[in-house]
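A.B. asks: sequence unknown, structure follows:
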C-alpha cells in the first residue's frame, strides 16, 4: 500500500553527453532572442538531467510563439522529438471535463448542487451526498483508486486490463483520514470518473463525442482525442474516427525497477522487481509507451499537442467556452497548497515567482505536463516532459523546475528568475 500511495501521489500532480533535438523554432516571442536561447538551454539541460524529452511552447500573445523541442541524445534512436508531437496530457483532461460539465450547468441540465446519488444511484459508495461541485473541486470525501492493490498492476503495466469507470468507482476507498463531503480537499481521479458518467447520462452522448462536438472540433484541435488504448499508430487513430493530422506520438520513459527504488528510497522501500513494464532502454530506463492509459478517461485520457491544449486553455479562460457565471464558479478555489495555490472546478490556481497562472498539471507513466495561462487568457505556456518518475530524482526535479519557472515567467513578460535583480 505504501508503494501505491507513493506512485499515486506522483501521478496525480507533477508540480513538484551530446545535445539532441531541435532548438528554438523560427517564431520568437517579444521577450528577446537571448531569453529564447536561454530557454532552449534550460530545456536541453532538463532533458540531459533526467527529463529525457522536453517540449516547451511559450505564447506571449504577439502571434509569434516560441517552440522548443530538446531530448537526451540516446533517445534519438527511438524517435526525434518535435514541438508539434502528440502527447498524453494526463490530468489536464480534468479541465476539459469540468468545462463540459459547466456547459451543462449553464444549459440547466446539471446543477452544481445535484448529489452523486441523484445521477449515479448506488454506484459511488460513501459519497452519495457529495455534490457535483464537490466532485469538481475534489472535496467529495472520496479517496483514489490509484492507491489500491487491485489497480496497481494496471498502473505499472504488469497487468493488461481494460477498466470501466464503474469498476474503478467500485474499488475507490474513502479519504484517509476520513472526511465528510465538502470538508477537505483531497485530489482524486475517482471524482472525474464519476463526472464522466454524469455527463454521459445527462446528455445521452458518449464522452468522446461530447469532447469532439463541444471542444476539439469547434476550436480546430486536430491533434486532440480521448485515448481508448495505447496504440498510437495514425492508421489506428483514423479507424477509431479520430481527426488527427498523423503527427508522431512522443515516447514515454520511466526508471527501471532498481533505479525507481533508489529514487523513491527516502519515501518508501519498494519490493524487489516492482516497477513499470516495457522494453529496456539506455541509462536503466524502460519505454512505457505501451502502458494503456484508457483507464484515466474523463480524469486524464486526452492526447493532444502543446499548441492544441494552449488553444483550448486560452479559449476557456478568455470566456469563449463558458458564460461569465460559470467561469466565475470555475475560478472559485479551495485551498490546495500541494498544487501551488488553490483548486477551483477542474482548474488550478498556481502562484509562481512571476505571478498567478491558471491551468493544470498532468502525469501518467512516461508523461508529465504543466500547461498554464494568465488571468486574461491571452498568454499561455506548456512544458511537456517524456517521463514522470524520472523527474522525481532531486537533480532532475531541480532542472525541470527551472525550465517551467523560466517558461512561465517568459509567458508573463517577466525576466527569467535568475535574470531578476534578486536572482
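C.D. replies: Arrived safely. Quick caveat: nothing in here was measured; it's all calculated off a predicted structure. Numbers count the residues shown, from 1 in each chain.
A.B. asks: going forward, measure contacts and count neighbours with C-alpha atoms only.
C.D. replies: OK.
A.B. asks: Scan this protein for its longest helix.
C.D. replies: helix 394-411 (DSSP state H).
A.B. asks: Can you name the residues in contact with that one?
C.D. replies: Residues from elsewhere that reach helix 394-411 (C-alpha atoms under 8 Å, 6 or more residues apart in numbering): 16, 31, 35, 39, 42-43, 45-46, 49-51, 56-60, 352-355, 370, 372, 379-381, 383, 390-391, 415-417.
A.B. asks: likewise stretch 138-145?
C.D. replies: Contacts for stretch 138-145 (C-alpha under 8 Å, 6+ apart): 126-127, 130-131, 134, 151, 168-169, 171-176, 178-191.
A.B. asks: Now which of those residues would you call buried?
C.D. replies: The neighbour-count test (16 or more other C-alpha atoms under 10 Å) marks 126-127, 130-131, 134, 151, 168-169, 171-175, 179-182, 184-191 as buried among those.
A.B. asks: Verify the stated contact: residue 280 with residue 288.
C.D. replies: No - counting by C-alpha atoms under 8 Å, residue 280 stays clear of residue 288, with 9.5 Å between them.
A.B. asks: So those two - more neighbours on which side?
C.D. replies: Neighbour totals were compared for residue 280 and residue 288, and residue 288 leads with 26 against 15 (other C-alpha atoms under 10 Å).
A.B. asks: pretty sure the more buried one contacts residue 256?
C.D. replies: No - look at residue 288 against residue 256 with C-alpha under 8 Å: they stay out of range, at 10.2 Å.
A.B. asks: how about the helix or strand harbouring residue 236: buried residues?
C.D. replies: Per DSSP states H and E: residue 236 is located in helix 234-239. Counting neighbours by 16+ other C-alpha under 10 Å, one finds that the buried residues in helix 234-239 are 234, 237.
A.B. asks: let's bring in a second model and compare:
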C-alpha cells in the first residue's frame, strides 16, 4: 500500500508539473505574440519620441496614448535628471503647468451646474474688493480668456522680482496687482492670461468657503482616484518619485536643476498642479467628456471661439489646436505638458525642461506634433 501511495503521488506530481509547463508555455506564447504586435505596431512611436527629445534638446519625456479601442501605450525617453543615467519612468511626477486650468474650470462649471453661480454672474458681485462695481467682467469672460485683466506673467516688475527671488511666496491678491491694460472691452479681446484663472480660484474659495485644493480634492481627485495629483501652494517640494525640471540659460550656457527652487505660489491655480501621466490620462478623458456637469453645460464649454491665430480657438477652460482638443502647460520653462484628444486618440506628454537650449520649441507640444505628423498610425 505504501509503494502504491508513492506511485500515486508521483503520478499526481507529474500531472501537475505537465499542466504547469503547458500553462506557462501558453502564457509565454500569447505574451510573445503580444510583444511582437506591440513592437511592430508602435515601435515608430518609441523612435519618434526618442528622436524628438534629442532634436528639441529636452532631457526626457514620458508619453501615454490611449487608442479609440481603449488600448493604452506607454513610452519614455531620456533621463529624469541631467548628470544622472537614471532613465525616465512612466510613474514619475511632473509639474503640469496650465493643465491646472482644466481643474479650475471643472470646479467652476460644477458650481454653475449646481446653481451657485452662473456663467454670466458678474465677478464684482462675488469679489467686490477686487473687481469694482460697474465692471461687466463675468465668470464666462474669465473662463474664455476675454477679461481685459492685467497679465502678471508678462509684467516687467513681476518678472524681475520672480527671477531675483523665485522662492518667494505670493498671495493671489498680490499677483493680481501686476499688469495693466488700456482700451479693451470684456468679451471681445482674447488674451491667454494666467490672471483669469487666479481670479477664478478666488471665486471658488469665496463661493464655497473652502480653499481651492480642498474643492479639487472633494470634487475631482477623490472620485476619480487620482492619488498622484496635488496642488501645492507654499512648498516647492515634490513627493518622490519625480522628474527633475531643468532651465537652460542662453546667456551663460549653463543648465540648472530648478525643480525644488521655484515656489509654486507664483502661478497658484493657473499652473501649480503636480501629476503623473497615468493620472492625467484618467483626467483628460473625464474632462473632455463633461465630468460632473450636464450635457447642456458641457456643450457651452466646448463652444470654441477663434483667437488671434488661425486654426486655434478657446472654449471654457479648453483649447482646440488644429483639431487637437485639450490643454497644454508650461511651468516656468522647467516642465512642459500636454493632454489632448486627437483623431480619436488621447495623448498625455510630460517633459522636464531644456538640456541644451531648445528655446520655445523645447516643449511637450512640439513633441506631440512631431509624433502625430511623423507616425503612420495617425495619418
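C.D. replies: Received the coordinates, thanks. Please read these numbers as outputs of a predicted model, since none were measured by experiment.
A.B. asks: what TM-score do we get after superposing?
C.D. replies: After superposition, the two chains reach a TM-score of 0.81 (TM-score structural alignment, normalised by the length of structure 2), with 344 aligned residues with a C-alpha RMSD of 3.1 Å.
A.B. asks: aligned partner of residue 327 of structure 2 in structure 1?
C.D. replies: Matched by TM-score structural alignment, residue 327 of structure 2 corresponds to residue 360 in structure 1.
A.B. asks: Oh, that last question was meant for residue 29 of structure 2, not what I typed.
C.D. replies: Checking TM-score structural alignment: residue 29 of structure 2 goes with nothing.
A.B. asks: Tell me which helix or strand residue 29 of structure 2 sits in.
C.D. replies: Going by DSSP H and E, residue 29 of structure 2 is part of helix 2-55.
A.B. asks: could you point out which element follows that helix?
C.D. replies: strand 60-66.
A.B. asks: In structure 1, what range does that following strand match?
C.D. replies: Against structure 1, strand 60-66 of structure 2 falls on residues 53-59 (TM-score structural alignment).
A.B. asks: Please report the distance of residue 337 of structure 2 from residue 63 of structure 2.
C.D. replies: Distance, residue 337 of structure 2 to residue 63 of structure 2, by C-alpha to C-alpha, to the nearest Å: 10 Å.
A.B. asks: coming back round to it: list the contacts of the helix or strand following the helix holding residue 236 of structure 1.
C.D. replies: From helix 234-239 of structure 1 onward toward the C-terminus, using DSSP H and E, the following helix or strand is strand 253-255. Residues from elsewhere that reach strand 253-255 of structure 1, judged by C-alpha under 8 Å, 6+ apart: 260, 276, 284-289, 365-367, 386-390.
A.B. asks: List just the nearest of those residues to residue 213 of structure 1.
C.D. replies: residue 367 (26.6 Å; C-alpha to C-alpha).
A.B. asks: List the contacts of the closest one.
C.D. replies: Contacts of residue 367 of structure 1 by C-alpha under 8 Å, 6+ apart are 87, 88, 89, 90, 252, 253, 384, 385, 386, 387, 388.
A.B. asks: which residue numbers in structure 1 go with stretch 216-227 of structure 2?
C.D. replies: Counting by TM-score structural alignment, stretch 216-227 of structure 2 lines up with residues 211-222 of structure 1.
A.B. asks: typo on my end, stretch 265-277 of structure 2
C.D. replies: Using TM-score structural alignment, the partner range for stretch 265-277 of structure 2 is residues 294-306.
A.B. asks: Distance from the chain centre to the matching stretch, please.
C.D. replies: Remark: stretch 294-306 of structure 1 is offset 8 Å from the chain centroid, using C-alpha atoms, centre = their mean, to the nearest Å.
A.B. asks: Span of it from start to end?
C.D. replies: Using C-alpha to C-alpha, the distance between the terminal residues of stretch 294-306 of structure 1 is 20 Å.
A.B. asks: Tell me which stretches of structure 2 form helices.
C.D. replies: Under DSSP H, structure 2 gives helices at 2-55, 100-113, 123-126, 139-143, 156-164, 172-175, 194-208, 212-216, 222-224, 277-288, 295-301, 364-374.
A.B. asks: picking up where we left off before, gap between the helix holding residue 29 of structure 2 and the chain center?
C.D. replies: 36 Å.
A.B. asks: now do stretch 317-325 of structure 1
C.D. replies: Distance, centroid of stretch 317-325 of structure 1 to centroid of chain: 22 Å (C-alpha atoms, centre = their mean).
A.B. asks: Same check on stretch 86-105 of structure 2?
C.D. replies: Taking mean C-alpha positions (C-alpha atoms, centre = their mean), stretch 86-105 of structure 2 and its chain are 5 Å apart.
A.B. asks: same question, stretch 177-184 of structure 2
C.D. replies: With C-alpha atoms, centre = their mean, you get 28 Å for stretch 177-184 of structure 2.
A.B. asks: I appreciate the help and will end here.
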